[in-house]
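Q: A predicted structure for the sequence below; I have some questions about it.
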Amino acid sequence: MSSNLHPMLNTAIKAARAAGAIINRAALDVEAVRISQKQINDYVTEVDQASEATIIETLLTAYPGHGILAEESGRQHGARDSEHVWIIDPLDGTTNFIHGFPVYCISIALSVRGRIEHGVVYDPTRNDLFTATRGRGAFMNDRRMRVSKRTRLSECLLGTGFPYRPGDDFAGYMQMMAEVMQYTHGLRRPGAAALDLAYVAAGFTDGFFETGLSIWDVAAGSLLVTEAGGLVGNFTGEADFLEQRECLAAPARIYGQLVKLLGKYSKFAGVEDKMAVHASLSKGGEAGQE
């Protein structure tokens, strides 16, 4: 907690740390955690729910007139018509947590009249706190963050996520990754999108792309990236991406290069681009049958 930070950001930090304590205690005996399946390969645990309840209680105690949009409880809590809406992912990386794989985080953002103004991403396993307030920069543990200075895609390490739900376009994603991997230094899939975005902001990776993400996965992390000097949008480079289930983040020079590679895979791509991807996939299928 810092007197230099905006009071609403301080409240979000307090909520994230309280949730992190719950998660860390549960991680000591993860096999005892009760798990429910929302759909195939999509799980929620009692820890997600306890973390979310603590975050909501902390936020609404401080700001009872604010709205809440949370992954597990939706808009059940808070004021429905408020211009201030907290967007919460209480445990991003639940699958990692269930397996004891220590890559997961808490994500809290505040939207004011539809624009993200404050963001917190907290990694409880490393006690790493990533924060941003619009116009005031982004920080990791009180140290100012800046995106990577690399300008050549061939030197870049990128983060991504893999499809895992029924109905996801597995073939298209494999084609997209195969193309990206030819032009980059490496590709990583840690499994927690909010933390992936924080790592772009910190310069640990040089970019991130993924489809199928919800607003609570990207709201806080996107502000971290832009306040650290990077760009965030969909695969065609459009900035209005938060609810489009498509996210691309990188420093400006790398962002432009990635848009050229990934734009044709976007659901917003032009007809010719989509036809080119479809033709490439068809050729791949025919080659596999030979």
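A: Cool, got the structure. Numbering: from 1, shown residues only.
Q: From here on, just use CA atoms for contacts and neighbour counts.
A: OK.
Q: show me where the stretch 1-150 of the chain has strands.
A: According to DSSP state E, counting those that start in this stretch, the stretch 1-150 of the chain carries its strands in the segments 35-39, 42-45, 67-70, 84-92, 105-112, 115-123, 128-133, 138-140, 143-144.
Q: So which bits of the fourth one are buried?
A: Okay, so that is strand 84-92. Within strand 84-92, the residues scored as buried using 16 or more other CA atoms under 10 Å are 84-92.
Q: Just list what that strand packs against, helices and strands only.
A: Where contact means 3 or more CA pairs under 8 Å, 6 or more residues apart in numbering; DSSP states H and E, strand 84-92 is packed against helix 46-62, strand 67-70, strand 105-112, helix 215-227.
Q: Who are the packing partners of the third one?
A: The elements that strand 105-112 packs onto, with contact taken as 3+ CA pairs under 8 Å, 6+ apart, are helix 7-27, strand 84-92, strand 115-123, helix 193-202, helix 215-227.
Q: May I see the buried residues of that strand?
A: Neighbour-count burial for strand 105-112 flags 105-111 (criterion: 16+ other CA under 10 Å).
Q: Using JSON lines, please lay out the residues you listed together with distance to residue 127.
A: Supplementary listing: the buried residues of strand 105-112 in JSON lines, determined by distance: CA to CA, whole Å:
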{"residue": "105", "distance to residue 127": "10"}
{"residue": "106", "distance to residue 127": "11"}
{"residue": "107", "distance to residue 127": "14"}
{"residue": "108", "distance to residue 127": "16"}
{"residue": "109", "distance to residue 127": "19"}
{"residue": "110", "distance to residue 127": "21"}
{"residue": "111", "distance to residue 127": "25"}
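Q: try this one next to it:
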Amino acid sequence: MSKTETARLMEAVRQAVLASGERIKADWDAPRDVRLKGRIDLVTATDLAVEEGLKEALARVLPEAAFLAEETAARTVLSGLTWIIDPVDGTTNFAHGFPFVCTSVALYDGQEPVVGCVNAPLLGQCFTAGKGLGAYCNGESIRVSRTDRPEAALVATGFPYAIRENLDEIMADLRVMLAETQGIRRPGSAALDLAYVAAGRFDAFYELALNPWDVAAGALLVAEAGGRVGSYRPDGPYCLGDFRILATNGALHAPMLALLAD
């Protein structure tokens, strides 16, 4: 895909995601229509409405592309051009009135990212990236931080819905990170955590048991902002659907891998 076509798609996605953010803002002060889809995993009417609206808008942008969307996903294997959508990343935050909430949309060709957008409408921050075109927040170029020591690093993480099944690993990693870094934050939206790594607000992010729609756009943002995204335990390239993800500013990648080693 040419850079001209990628730039066109990046702008079209940005416009579609910004429009969807108006629904999130409109629903913010309304009574929450919330139901459980797992023991602690929530879905709201806003999730469903935003996802449907995005699918309609993106189908007009690129009719030949398939969809992998959180609330209607029937598969997780990527093949060909695919829109990957998380309509409300941070649904639990949204349900409780905590504004660290975003929409994440990415276009992938198989496992190759093309464009990505993470929009936090309640914070007024829209992050975009295109393969080979860089990363941006509200139209301004962003770059990862230059922090190169764990003790100077602010690190983000998250806890999966399957927390009981992974509690020992989560607590072991958290114990190390609390002792060896400047601080740990757990805001509750992996897509926005990754966007903040891209913008240099966090120096690194790690988490396990995430879905493709949680990280597809954010991973491209980090890479296009000069950072590095990989797996850990084992160390290697990250593919959507891998069990563990580590995103850093690049300078911290090896030290973070060492802290997260078996």
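A: Thanks, I have the structure now. Predicted model, so just to flag it, every value in this text is computed and none were measured.
Q: What value does the TM-score take for this pair?
A: The TM-score (TM-score structural alignment, normalised by the length of the second structure) is 0.93; 257 aligned residues with a CA RMSD of 1.9 Å.
Q: quick revisit: need the strands of the stretch 1-150 of the first structure in a markdown table (columns: distance to residue 180 of the first structure).
A: As requested, these are exported to a markdown table (distance: least, CA to CA, whole Å):
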| stretch | distance to residue 180 of the first structure |
| --- | --- |
| strand 35-39 | 30 |
| strand 42-45 | 27 |
| strand 67-70 | 33 |
| strand 84-92 | 25 |
| strand 105-112 | 26 |
| strand 115-123 | 27 |
| strand 128-133 | 28 |
| strand 138-140 | 28 |
| strand 143-144 | 30 |
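Q: quick one, which of the helices and strands packed on strand 84-92 of the first structure is packed in tightest?
A: Stretch with highest mean neighbour count among these: helix 215-227 (a mean of 29; mean count of other CA atoms under 10 Å).
Q: Show the residue spans covered by the helices in the stretch 151-262 of the second structure.
A: Per DSSP state H, counting those that start in this stretch, the stretch 151-262 of the second structure has helices spanning 167-180, 190-198, 212-224, 253-259. These are given in chain order.
Q: Now which residue in the second structure aligns to residue 126 of the first structure?
A: Structural alignment places residue 126 of the first structure opposite residue 123 in the second structure (criterion: TM-score structural alignment).
Q: pretty sure that match contacts residue 103?
A: No - counting by CA atoms under 8 Å, residue 103 is not a contact partner of residue 123 of the second structure; they are 11.9 Å apart.
Q: give me every residue that touches the residue nearest the centre of the second structure.
A: The centroid of the second structure falls nearest to residue 191 when counting by CA atoms, centre = their mean (1.9 Å). Applying CA atoms under 8 Å, 6 or more residues apart in numbering to residue 191 of the second structure gives the contacts 89, 102, 104, 118, 214-215, 217-218.
Q: One more pass at 6 Å, please.
A: With contacts taken as CA atoms under 6 Å, 6 or more residues apart in numbering, residue 191 of the second structure has the following neighbours: 214-215, 218.
Q: Need the counterpart of it in the first structure.
A: In the first structure, the residue paired with residue 191 of the second structure is residue 194, using TM-score structural alignment.
Q: so who does the nearest residue to residue 121 of the first structure once chain neighbours are set aside touch?
A: Using CA to CA, 6 or more residues apart in numbering and skipping residues adjacent in sequence, the residue nearest residue 121 of the first structure is residue 107, 4.6 Å away. By CA under 6 Å, 6+ apart, the residues touching residue 107 of the first structure are 88-89, 120-121.
Q: what's the answer for residue 42 of the second structure, then?
A: By CA under 6 Å, 6+ apart, the contact list for residue 42 of the second structure reads 35-36.
Q: try 8 Å
A: Residues touching residue 42 of the second structure, when contacts are defined by CA under 8 Å, 6+ apart, comprise 34-36, 91-92.
Q: Just the buried ones from those?
A: Of the members of the contacts of residue 42 of the second structure, the ones counted as buried by neighbours, 16+ other CA under 10 Å, are 91-92.
Q: Distance to residue 58 of the second structure for the contacts of residue 42 of the second structure - can I get that in JSON lines?
A: As requested, the contacts of residue 42 of the second structure are arranged in JSON lines below (distance: CA to CA, whole Å):
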{"residue": "34", "distance to residue 58 of the second structure": "26"}
{"residue": "35", "distance to residue 58 of the second structure": "27"}
{"residue": "36", "distance to residue 58 of the second structure": "28"}
{"residue": "91", "distance to residue 58 of the second structure": "22"}
{"residue": "92", "distance to residue 58 of the second structure": "26"}
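Q: Checking the contacts of residue 42 of the second structure against the first structure: which ones persist?
A: Contacts from the contacts of residue 42 of the second structure that recur in the first structure, judged by both residues aligned by TM-score structural alignment, their matches' CA atoms under 8 Å, are 34-36, 91-92.
Q: before we move on, back to that, and the buried residues of strand 84-92 of the first structure, which is closest to residue 212 of the first structure?
A: Closest approach between those and residue 212 of the first structure, by CA to CA: residue 92, at 13.9 Å.
Q: That closest one -> the second structure?
A: In the second structure, residue 92 of the first structure lands on residue 89 (TM-score structural alignment).
Q: Tell me how far its match lies from residue 132 of the second structure.
A: According to CA to CA, to the nearest Å, residue 89 of the second structure stands 26 Å off from residue 132 of the second structure.
Q: Same check on residue 41 of the second structure?
A: In this structure, residue 41 of the second structure and residue 132 of the second structure are separated by 36 Å, where distance is defined by CA to CA.
Q: got it, and residue 161 of the second structure?
A: As for residue 161 of the second structure, its distance to residue 132 of the second structure is 34 Å (criterion: CA to CA).
Q: now residue 42 of the first structure: how far from residue 69 of the first structure?
A: As for residue 42 of the first structure, its distance to residue 69 of the first structure is 19 Å (criterion: CA to CA).
Q: typo on my end, residue 6 of the first structure
A: Note on residue 6 of the first structure: its distance to residue 69 of the first structure, by CA to CA, is 21 Å.
Q: and what of residue 235 of the first structure?
A: Remark: distance between residue 235 of the first structure and residue 69 of the first structure (CA to CA) = 25 Å.
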